[in-house]
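Colleague: need coordinates for the below:
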Amino acid sequence: MPFDNWQILAAGLLAGIILGLSKSGIKGIAMLCVAIMAITFSAKASTGILLPMLIGADVLAVTYYRRHVQWPYLIKMMPWMMAGVLIGVWTGNDVSEHIFKQGMSVIILISVVIMFWWDRSNKNLTNNKLIAPVMGLSAGFATMVGNLAGAFSNIYFLAMRLPKDQFIGTAAWLFFIINLFKLPFHIWVWGTITTSSLMTSASLFPGVLIGFFGGVRLVKLIREKRFRQMILLLTAIGAVIILIK
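Modeller: Below is the predicted model:
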């Protein structure tokens, strides 16, 4: 999709910077990127423009945080998330965008409230067998239909009480694999990735680079406890933005 004016380019680059910040470890703000892209390029078209940018950002993240990945937690969630993606591929076109966004926002907000309660009560959910299936299916469906999986994966990794670097590194590998898994469906089933959309993605990628390397410095300054609180707060704000957009 060619740029018609500088306002569209500026909005796209801003979305790219936010995406880079998110992939650097400042989780929860990616939904703001999704909202900006949907407003700028239309909801469905934006998913095809955003996916190559996500994969590029994933490469940066898995390279930088490669030593911190926790494979057991990733493996628990991965099959469920892939199943959710497949559900999204075949049903996504039939789901009303308005209903989908409202439903996702409400579920995310309820999940955040539950996580706040769990944090205060110090309950241990690491052995809960329902967390991975529920959050995995939800995340897979949400990432295919609207690139909104971050909130569900955040809640899963927070529930597992992963330290900051392990949280970021494991999430990075999870989304790198899932975004590659989504790629063929966007190209051959939905047709949202084309030569034109790839050119747009490439034009916006400098924003991702700026956001990622700036975000890496910010993450180092955030303490572990504040990191959990920040993730929950940003996730809730992102859900509200999607709800009212």
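Colleague: going forward, measure contacts and count neighbours with C-alpha atoms only.
Modeller: Fine.
Colleague: A43 versus the residue minimising distance to the centre of the chain, what's the distance?
Modeller: With distances taken as Cα atoms, centre = their mean, the chain has G150 as the residue nearest its mean C-alpha position (3.3 Å). For G150, the distance to A43 equals 17 Å [Cα to Cα, to the nearest Å].
Colleague: now swap in L158 and tell me
Modeller: Taking Cα to Cα, one finds L158 at 29 Å from A43.
Colleague: what's in contact with the helix or strand where A132 lies?
Modeller: Counting by DSSP states H and E, the element that carries A132 is helix 131-146. With contact meaning Cα atoms under 8 Å, 6 or more residues apart in numbering, helix 131-146 is reached by 34, 43-44, 47, 76-89, 92, 104, 125, 148-153, 155-156, 182.
Colleague: the helix or strand that that helix is followed by to helix 131-146, inter-axis angle?
Modeller: Following helix 131-146 in sequence order, the next helix or strand is helix 150-159 (DSSP H and E). Angle of helix 150-159 versus helix 131-146, following axes from the mean of the first three to the mean of the last three Cα atoms, to 10 degrees, is 160 degrees.
Colleague: more neighbours, L158 and A43?
Modeller: L158 (21 against 17; other Cα atoms under 10 Å).
Colleague: which ones are touching the more buried one?
Modeller: 167, 228.
Colleague: could you measure from T194 over to P2?
Modeller: When distance is defined by Cα to Cα, T194 is 12 Å away from P2.
Colleague: more neighbours: which of the two?
Modeller: Shown here are T194 and P2; by other Cα under 10 Å, T194 has more neighbours (15 against 11).
Colleague: thinking the more buried one is in contact with I187, fair?
Modeller: Yes: here T194 reaches I187: they are 7.1 Å apart, a contact under Cα atoms under 8 Å.
Colleague: all helices of the protein, in order?
Modeller: 6-24, 30-41, 43-64, 71-91, 97-121, 131-146, 150-159, 164-184, 195-220, 224-244 (DSSP state H).
Colleague: against which helices or strands is the first one packed?
Modeller: Think helix 6-24. helix 30-41, helix 43-64, helix 195-220 (3 or more Cα pairs under 8 Å, 6 or more residues apart in numbering; DSSP states H and E).
Colleague: cool, the third one as well?
Modeller: If contacts are counted by 3+ Cα pairs under 8 Å, 6+ apart, helix 43-64 sits against helix 6-24, helix 30-41, helix 131-146, helix 164-184, helix 195-220.
Colleague: quick one: work out the angle between that helix and helix 97-121.
Modeller: 40 degrees.
Colleague: F152 against I110, yeah?
Modeller: No: with contacts counted by Cα under 8 Å, F152 stays clear of I110, the gap being 11.2 Å.
Colleague: more crowded one of those two?
Modeller: Just comparing F152 and I110: by other Cα under 10 Å the higher neighbour count belongs to F152, 26 against 12.
Colleague: and the more buried one, how far from K182?
Modeller: For F152, the distance to K182 - Cα to Cα - is 17 Å.
Colleague: one more, so I can put them side by side:
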Amino acid sequence: MSLDFFKMVALPELGSTFWITAVFTVTLIGISKAGFGSGPGVIATPLLSLVMPVAAAAALLLPILLMVDVFVVHQYRREVDAPNLRRLLPGALVGIVLGGLFFYQFSSNERVLKVSIGVLAVGFVLYQLMRGRLTRPRPASRWDSTSPAGVLVGAFSGFISTLAHVGGPPVVIYLLPQQLPRRLFVGTTAVFFFIVNLIKLIPYALLGLLVVGNLWMTLLLLPVAVVGVRIGVWLNGRFTDTWFNRVVYVILLLVGIQLILGQSLIGIVLN
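Modeller: A predicted model of the protein is given here:
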């Protein structure tokens, strides 16, 4: 099954709303990956899916994510926890395969994809609220890098990352209890998702999601991503992530609800 990017998103349809949303989204990707270990980056695909089809949003974001990963990995290249990577990556490979199969099965059903992403977005925010992650400090370490849970976390992360580039939360939740130094935490997640995103190129190519012609949008948005990375690196160690997370998760909750309902929240309120 092949998905033609330009049939789904014709160039004349890419108006100001798309570009404003895209610039905001890509900036957040850079900030979150470089400054906060990619957790808040879960907002990217759900937010962009408001102004374009899910498959098109995922296809547009993957090259940008890879380019951001290159910058972030370069910044933190000497601060990586190899044992955690060895535990997470095998499961991630399995998850990517399963995610590609799911995408293939439902690629023609936009409603199923949007609802799925909306449920992931809302579910993540609710989980964070229940665990008190928005306000509480990091919990005491309970897992180590040899925990079998790492394989399962990697598989789940790979699966949902393939669907919507939202694989960050499971990995963040897995690493946080280990109380890694912040730079080691960010560096480990950066390398993990760089490898995951490279592997995701395979199912995306097989699904026909990667079209050379859409690289012009990636190139236009790349400077925005670089700015986001620079901001994120500057914020790391200077700015607590609590308030940043709160703002991002409120937006993510609203976006998730809107994707599930299939209509604008403003329109619902006015009606």
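Colleague: could you get me the TM-score between them?
Modeller: Remark: TM-score between the superposed chains equals 0.85 [TM-score structural alignment, normalised by the length of the first structure]; 240 aligned residues with a Cα RMSD of 2.7 Å.
Colleague: ok, back up a step: which of the contacts of helix 131-146 of the first structure count as buried?
Modeller: 34, 43-44, 47, 77-89, 92, 104, 148-153, 155-156, 182 (16 or more other Cα atoms under 10 Å).
Colleague: the residue nearest to the centre of the first structure matches what in the second structure?
Modeller: In the second structure, G150 of the first structure lines up with G168, judged by TM-score structural alignment.
Colleague: likewise M53 of the first structure?
Modeller: That one, M53 of the first structure, aligns with I64 by TM-score structural alignment.
Colleague: spatially nearest residue to its match, not counting backbone neighbours?
Modeller: With Cα to Cα, 6 or more residues apart in numbering as the criterion, I64 of the second structure has its nearest non-adjacent residue at 6.0 Å, and that residue is T218.
Colleague: for the one you found, give me its contacts.
Modeller: 60-61, 63-64.
Colleague: and N197 of the second structure, by the same measure?
Modeller: With Cα under 8 Å, 6+ apart, N197 of the second structure has these contacts: 62, 65-66.
Colleague: from L180 of the second structure, how far off is it?
Modeller: Per Cα to Cα, N197 of the second structure is found 23 Å from L180 of the second structure.
Colleague: then G118 of the second structure?
Modeller: Going from G118 of the second structure to L180 of the second structure by Cα to Cα gives 31 Å.
Colleague: higher neighbour count, those two?
Modeller: G118 (27 against 14).
Colleague: what's the burial count for the residue lying closest to that one once chain neighbours are set aside?
Modeller: Using Cα to Cα, 6+ apart and skipping the chain neighbours, the partner closest in space to G118 of the second structure is G256 (3.9 Å). Residues lying near G256 of the second structure (other Cα under 10 Å) number 28.
Colleague: what lines up with G256 of the second structure in the first structure?
Modeller: That one, G256 of the second structure, aligns with L243 by TM-score structural alignment.
Colleague: which residues touch that match?
Modeller: So L243 of the first structure contacts 101-102, 105-106 (Cα under 8 Å, 6+ apart).
Colleague: let's go with 7 Å and repeat that
Modeller: L243 of the first structure makes contact with 101-102, 105, according to Cα atoms under 7 Å, 6 or more residues apart in numbering.
Colleague: ok, G99 of the second structure next?
Modeller: Contacts for G99 of the second structure were tallied using Cα under 7 Å, 6+ apart; they are 159-160, 162-163.
Colleague: between those, which is nearest F36 of the second structure?
Modeller: Checking the contacts of G99 of the second structure against F36 of the second structure by Cα to Cα gives I160 as the nearest, at 19.5 Å.
Colleague: how close does that closest one sit to P83 of the second structure?
Modeller: 23 Å.
Colleague: compare those two (neighbour count), which wins?
Modeller: I160 (24 against 12).
Colleague: the more buried one and L120 of the second structure, how far apart?
Modeller: 8 Å.
Colleague: who's in contact with A11 of the first structure?
Modeller: Here A11 of the first structure is in contact with I36 (Cα under 7 Å, 6+ apart).
Colleague: aligned partner of it in the second structure?
Modeller: Per TM-score structural alignment, A11 of the first structure is aligned with T21.
Colleague: cool, and I29 of the first structure?
Modeller: Match for I29 of the first structure (TM-score structural alignment): P40.
Colleague: its match is in contact with S32, isn't it?
Modeller: Yes: here P40 of the second structure reaches S32: they are 5.6 Å apart, a contact under Cα atoms under 7 Å.
Colleague: neighbour count: these two, which is higher?
Modeller: Each of P40 of the second structure and S32 had its neighbours counted (other Cα under 10 Å), and the higher figure belongs to S32 (28 against 25).
Colleague: excluding its backbone neighbours, what's nearest the more buried one?
Modeller: Nearest non-adjacent residue to S32 of the second structure (Cα to Cα, 6+ apart): S38, at 4.8 Å.
Colleague: got a list of what Y65 of the first structure touches?
Modeller: Contacts of Y65 of the first structure by Cα under 7 Å, 6+ apart are G169.
Colleague: need the counterpart of it in the second structure.
Modeller: The alignment partner of Y65 of the first structure in the second structure, by TM-score structural alignment, is Y76.
Colleague: number of nearby residues for I49 of the first structure?
Modeller: As a burial measure, I49 of the first structure scores 25 neighbours (other Cα under 10 Å).
Colleague: my guess is it meets S196, correct?
Modeller: No: applying Cα under 7 Å, one finds I49 of the first structure not in contact with S196, separated by 9.1 Å.
Colleague: identify the contacts common to those two.
Modeller: Residues touching both I49 of the first structure and S196 by Cα under 7 Å, 6+ apart: none at all.
Colleague: how close does the match of G150 of the first structure sit to V211 of the second structure?
Modeller: When G168 of the second structure is compared with V211 of the second structure (using Cα to Cα), they lie 25 Å apart.
Colleague: same question for I64 of the second structure.
Modeller: On the measure of Cα to Cα, I64 of the second structure and V211 of the second structure end up 14 Å apart.
Colleague: go on, G237 of the second structure?
Modeller: Counting by Cα to Cα - G237 of the second structure and V211 of the second structure are separated by 39 Å.
Colleague: for T25 of the second structure, same thing?
Modeller: For T25 of the second structure, the distance to V211 of the second structure - Cα to Cα - is 21 Å.
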